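Asks: no letters, just coordinates:
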């Protein structure tokens, strides 16, 4: 087995599963509320099917530049994002969306299941995490835990503790100031 290949907590090689992730969160004693639902692939799907799920709802953009540097940008679901403007904020990077293959290879999820919790599969810690400053003002935030058939509601402190446990220091960006 190569160094870049991972073994999940269930003994399988390849991406870790939602159960692996939830077990990890339980081991860290990080609280979450789990909600199961039909698969959601877009923000529009989420809005249509989530009902009265409280908290901040997010969109997660897996981006890359021409040199192969990768970012996971986590922002409020209705926040408009201009990739040129965001690239300028990242030091002039020309950004594009990462392909589904790159997404699976790097974060172990399919399009529609991207969230900060997919960083659980980033064994090389090659993805830079960028969080919308406004997210941290909510009592609860909602994310898919490696599957777009589930949502977990977590506090911003729990999200930050999870990221810190994995070795990430997210960049906090004021996306409202970019608009």
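Replies: Perfect, I can see it now. Just so it is clear, the model here is predicted, and its values are computed rather than measured. Numbers count the residues shown, from 1 in each chain.
Asks: please make it C-alpha for all contacts and neighbour counts, starting now.
Replies: Fine.
Asks: so which elements touch the biggest strand by length in the chain?
Replies: Criterion DSSP state E: the longest strand present in the chain is strand 56-64. Here strand 56-64 touches strand 70-76, strand 96-97, strand 141-143, going by 3 or more C-alpha pairs under 8 Å, 6 or more residues apart in numbering; DSSP states H and E.
Asks: hmm, 6 Å instead?
Replies: The contact analysis (3 or more C-alpha pairs under 6 Å, 6 or more residues apart in numbering; DSSP states H and E) places strand 56-64 against strand 70-76, strand 96-97.
Asks: buried residues, it. List them.
Replies: Using 16 or more other C-alpha atoms under 10 Å as the test for burial, strand 56-64 gives 56, 57, 58, 59, 60, 61, 62, 63, 64.
Asks: mind putting those residues in CSV, distance to residue 50 included?
Replies: Formatted as CSV, the buried residues of strand 56-64 follow (distance: C-alpha to C-alpha, whole Å):
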residue, distance to residue 50
56, 12
57, 10
58, 13
59, 14
60, 17
61, 20
62, 23
63, 26
64, 30
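Asks: pasting the second one now:
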């Protein structure tokens, strides 16, 4: 039985319970990096794109990278420890594990992954930013959080994030 996906409000309450400062700006829903680039001047820090991928053994990963970076899907499996080349995960699994729809994949989806089905990979280049931005489980807002607090958040959800160079 699947539980209902948690809401942005649930996420913010969880961050508050961890005493993690966060700031969220609402905006029209954005589905592409191009659309979200219009928000740049208003929101400082590293902006993310998130790839939900799986290998042939059904191990799932979220790769969180700087929005303009490119990931070589033919070779990234060697870096992240997947058993084979990766392909994009299906929307049903995205909803089941992360509680989000395509277009809203986010590192904060770890909050919904109570079964620990997904490995979260943070790109080394992204982690050079002091502030990381991601959708708070919906793509009509952007939440800003300090880099070290993002790792603390992931660990608090039971995930040990991998910080690896996954971009070209």
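Replies: Arrived safely. Treat the numbers as computed from the prediction; the structure is a model and nothing was measured.
Asks: return the most buried member of the helices and strands packed on strand 56-64 of the first structure.
Replies: strand 70-76 (a mean of 22; mean count of other C-alpha atoms under 10 Å).
Asks: pretty sure residue 16 of the second structure is in a helix, no?
Replies: Yes - Residue 16 of the second structure: assigned to a helix according to DSSP: H, G, I helix; E, B strand; the rest coil.
Asks: what lines up with it in the first structure?
Replies: Aligning on TM-score structural alignment places residue 16 of the second structure opposite residue 26 in the first structure.
Asks: ok, now residue 104 of the second structure?
Replies: So, by TM-score structural alignment, residue 104 of the second structure is matched to residue 113.
Asks: what's the farthest-apart pair in the buried residues of strand 56-64 of the first structure?
Replies: 56 and 64 (25.3 Å; C-alpha to C-alpha).
Asks: rewinding a little: run a quick neighbour tally on the match of residue 16 of the second structure.
Replies: 12 (other C-alpha atoms under 10 Å).
Asks: what does the one 10 residues further on give?
Replies: Taking other C-alpha under 10 Å as the neighbour definition, residue 36 of the first structure ends up with a count of 13.
Asks: for the residue mapped onto it from the second structure, which non-adjacent residue is spatially closest?
Replies: In the second structure, the residue matched to residue 36 of the first structure (TM-score structural alignment) is residue 26. Excluding the flanking residues, the one nearest residue 26 of the second structure by C-alpha to C-alpha, 6 or more residues apart in numbering is residue 141, at 4.0 Å.
Asks: relative to residue 134 of the second structure, how far out is the one you found?
Replies: 8 Å (C-alpha to C-alpha, to the nearest Å).
Asks: likewise for residue 76 of the second structure?
Replies: 22 Å.
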